[in-house]
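In: no sequence on this one, just coordinates:
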């Protein structure tokens, strides 16, 4: 997963508060997607819930 770049941008533009905001956004996205999948814990993610990204 390529999540490092947004945190570098957040640090460059907003410093520590920017990185915290980026973390909050990522956390909200993960929780929303888990809700859409009908799961409550990350341990419930199984291979049948995942798809390969297009090349």
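Out: Yes, it's here. Since this is a predicted model, take the numbers as computed values, not measurements.
In: from here on, just use CA atoms for contacts and neighbour counts.
Out: Fine.
In: how about the helices of this structure, start to end?
Out: 4-37 (DSSP state H).
In: comparison target below:
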């Protein structure tokens, strides 16, 4: 059952205030760190290319 159908008046500013009041904040997207390099990286791509042509 939705809030409006239950007789409550809701709006975006009201929801934002309530979320902020209770400690909820909008999270920023986090960038993933690279895992590093692999000494066989080129060989991996060559193997993929070879499998793709078969």
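Out: Happy to help now that I have it. Not measured: the values here are computed from a predicted model.
In: quick TM-score on the pair, please.
Out: After superposition, the two chains reach a TM-score (TM-score structural alignment, normalised by the length of structure 2) of 0.27; 26 aligned residues with a Cα RMSD of 3.1 Å.
In: neighbours of residue 7 of structure 1, just the number please.
Out: In terms of burial, residue 7 of structure 1 registers 19 neighbours under the definition other Cα atoms under 10 Å.
In: could you give the number of residues near the residue lying closest to it once chain neighbours are set aside?
Out: With Cα to Cα, 6 or more residues apart in numbering as the criterion, residue 7 of structure 1 has its nearest non-adjacent residue at 5.8 Å, and that residue is residue 19. Residue 19 of structure 1: 19 surrounding residues under other Cα under 10 Å.
In: distance of residue 19 of structure 1 relative to residue 35 of structure 1?
Out: Distance of residue 19 of structure 1 to residue 35 of structure 1, computed by Cα to Cα, to the nearest Å: 24 Å.
In: what do you get for residue 21 of structure 1?
Out: Relative to residue 35 of structure 1, residue 21 of structure 1 is positioned 21 Å away (criterion: Cα to Cα).
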